[in-house]
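>>> Give me a model of this one.
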Amino acid sequence: MHDLKDKTLPAHSDGLDRLSLTPVPLVPEIRLHLAVDAIVWWARMEAEAGQALTTPFWASAWAGGQGVARYVLDNPEVARGRRVLDLAAGSGLAGIAAGLAGAATVTANDIDPYAIAAVELNARANGVTVTGRQGDLLDGDGGDADLVLAGDVFYSDEMAERVLPFLRRAADRGARVLVGDPGRDYLPTTELTLVATYDAESALTFIDAQLSRINVFQLGG
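Below you'll find the model as predicted:
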């Protein structure tokens, strides 16, 4: 599944819900194929498919991912020469930032095959190499990744219960773990050290309109 548009775009589009190659608000150095309104676009996809489809998290630039990407580009030494894992990658924004910062390798992981297709398409649009890896990695520890990037992964209780132990295991084996979050309810309040804060006003989608700051944290040492 390498041609995202051939596989996911509705047969007709009025421009409101079309995927467009767009600069990311907080990280304008990076352009992603995004839906203007991901919910409308998703509804159109489902209507044309005649069945329920997986939520297209990859069709939006989530606030926490924007924060992690901004931090990596502003501090390229954190990624330069490292093996990077972009966890629950969605559009692949954080991993693309790591590639632009000079990472040795970048792997973007997501359970959604459409997300993997989106990652590959977006990486090509930004001139970097990112390897997509589909599947659930949360019972592991990130393998040989030196740097684990987790943008907006604490959006539900169920997700938080699985992600936090994974990130702990990655940190315990020596990986640097960076978490981007705009104030989700399920963000753990301990174990995280704040490393950067960004104004979220210009970066948020309509679903996050009530949020004002995007924080980037490091887990562990």
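>>> From here on, just use CA atoms for contacts and neighbour counts.
OK.
>>> okay, how far is it across stretch 182-194, tip to tip?
End-to-end distance for stretch 182-194, by C-alpha to C-alpha, to the nearest Å: 12 Å.
>>> So the most centrally placed residue in the chain: helix, strand or coil?
Against the mean C-alpha coordinate of the chain, by C-alpha atoms, centre = their mean, the closest residue is residue 89 at 3.8 Å. Put simply, residue 89 is coil when judged by DSSP: H, G, I helix; E, B strand; the rest coil.
>>> wait, what's in contact with it?
58, 95, 108-110, 115, 119, 150-151 (C-alpha atoms under 8 Å, 6 or more residues apart in numbering).
>>> Restricted to helices, list the residues you listed.
Mapping those onto helices (DSSP state H) picks out 95, 115, 119.
>>> now the other sequence, so there's something to compare against:
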Amino acid sequence: MSDSPLNFAWHWEDTLIAGKMRSLAAASDPDGMLLDACRRQDEGEEGVIDPFWATTWRAASGLDRYLDRVELFGNRVLEVGCGTGHAGIAAILRGAEATLTDGVEDPLNLVRLSLSRLGLKADVRVLRLGEDKTGGEPFPVILGSDVTYLRELWPGLLATADVELAEGGQMLLSDPQRVIGNEFREWIKDKPWEYHEELVTLEDDPEHPIRIMRLMRG
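The predicted structure follows:
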């Protein structure tokens, strides 16, 4: 679509968000984008980041569903590693004031398109875990879907939460019960955080529920 700020093919994807089907801007060929990134890395190109954000992961749907249990109306919410923005948009639709962030600009352009189509407003900006700060008041809720898939991300995630999470707030993370998610659960045991875990079942694959990891300062 030539009228967009994106340098890759994209389309509108009907997605169940906050209980209704809504259109999200999504990359049309995420597998091809990943293969291209791997090729460029193999050729020695610097600064190439794997575009895992290009896919709407099931973990975002699980986090969306879990938000029915969270008091969001009138609350400020920060989403980290937002990708297509599914979880953050779900929070906005439940009455939250949201800041949606990712470590690179491309997914944020998708998010801006989706927000415009849905008639929603949010602060959308680059935030690299452990490096950048929003510069505003801390958030009562931080959201992250599929942001624990790399061990290298864990210290930055907690560093960002240390700065951005308000006292008494909670960070809600989701993953499809990957083995590395189990490792994250063990890794965080000796950190100053309380960890609680719940499961959310989705209709598309009830035999593989999504794990919700709820973290609060210890």
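>>> May I have the TM-score of the superposed chains?
After superposition, the two chains reach a TM-score of 0.74 (TM-score structural alignment, normalised by the length of the second structure), with 199 aligned residues with a C-alpha RMSD of 3.3 Å.
>>> still on that earlier bit, can you pick the most crowded of the ones in helices among the contacts of residue 89 of the first structure?
When neighbours are taken as other C-alpha atoms under 10 Å, the top entry among these is residue 95 (37 neighbours).
>>> State the distance from the aligned residue in the second structure for that one to residue 200 of the second structure.
With TM-score structural alignment as the criterion, residue 95 of the first structure lines up with residue 88 in the second structure. Per C-alpha to C-alpha, residue 88 of the second structure is found 18 Å from residue 200 of the second structure.
>>> So which bits of the helix or strand containing residue 166 of the second structure are buried?
Assigned by DSSP states H and E, residue 166 of the second structure belongs to strand 165-175. Buried positions in strand 165-175 of the second structure, judged by neighbour count with 16 or more other C-alpha atoms under 10 Å: 165-166, 169-175.
>>> Stretch 105-119 of the second structure now?
So for stretch 105-119 of the second structure, counting by 16+ other C-alpha under 10 Å, buried means 105-115.
>>> matching residues in the first structure for that stretch?
Using TM-score structural alignment, stretch 105-119 of the second structure pairs with 113-127 in the first structure.
>>> What is the burial count for residue 80 of the second structure?
28.
>>> quick one: which of the buried residues of stretch 105-119 of the second structure is nearest to residue 75 of the second structure?
residue 115 (18.5 Å; C-alpha to C-alpha).
>>> quick one: contacts for the closest one?
Contacts of residue 115 of the second structure by C-alpha under 8 Å, 6+ apart are 89, 121-122.
>>> most surrounded residue in these?
Highest neighbour count within the contacts of residue 115 of the second structure: residue 89, with 29 neighbours (other C-alpha under 10 Å).
>>> how much space between that residue and residue 111 of the second structure?
9 Å.
>>> swap in residue 144 of the second structure?
Distance, residue 144 of the second structure to residue 111 of the second structure, by C-alpha to C-alpha: 15 Å.
>>> doesn't residue 45 of the second structure fall inside a strand?
No. If the criterion is three-state DSSP, then residue 45 of the second structure is coil and not within a strand.
>>> continuing past the strand holding residue 166 of the second structure, what's the next helix or strand?
helix 179-187.
>>> What does residue 12 of the second structure correspond to in the first structure?
Matched by TM-score structural alignment, residue 12 of the second structure corresponds to residue 21 in the first structure.
>>> what do you get for residue 142 of the second structure?
Under TM-score structural alignment, residue 142 of the second structure pairs with residue 148 in the first structure.
>>> Give the burial count for that match, as a bare number.
Residue 148 of the first structure has 26 nearby residues by other C-alpha under 10 Å.
>>> The host helix or strand of it vs strand 176-181, what angle?
Assigned by DSSP H and E, residue 148 of the first structure belongs to strand 147-151. Using axes from the mean of the first three to the mean of the last three C-alpha atoms, to 10 degrees, the inter-axis angle of strand 147-151 of the first structure relative to strand 176-181 is 10 degrees.
>>> Which elements pack onto strand 147-151 of the first structure?
helix 63-74, strand 83-87, helix 93-100, strand 176-181 (3 or more C-alpha pairs under 8 Å, 6 or more residues apart in numbering; DSSP states H and E).
>>> ok now that strand, how far from the chain's centre?
Put simply, strand 147-151 of the first structure sits 9 Å off its chain's centre (C-alpha atoms, centre = their mean, to the nearest Å).
>>> repeat for stretch 84-104 of the second structure
With C-alpha atoms, centre = their mean, you get 8 Å for stretch 84-104 of the second structure.
>>> Buried residues in that stretch, which are they?
84-94, 96-104.
>>> how far does it stretch from start to finish?
End-to-end span of stretch 84-104 of the second structure (C-alpha to C-alpha): 12 Å.
>>> residue contacts, residue 29 of the first structure?
Counting by C-alpha under 8 Å, 6+ apart, residue 29 of the first structure touches residue 23.
>>> what's the closest non-adjacent residue to residue 129 of the first structure?
Take residue 129 of the first structure and drop its neighbours on the chain: the residue closest to it by C-alpha to C-alpha, 6 or more residues apart in numbering is residue 123, 6.1 Å away.
>>> any idea how far residue 34 of the second structure is from the residue of the second structure most remote from its centre?
The C-alpha centroid of the second structure is most remote from residue 43, which lies 29.6 Å away (C-alpha atoms, centre = their mean). Counting by C-alpha to C-alpha, the gap from residue 43 of the second structure to residue 34 of the second structure is 14 Å.
>>> likewise residue 181 of the second structure?
22 Å.
>>> Since that was my last question, I'll sign off now.
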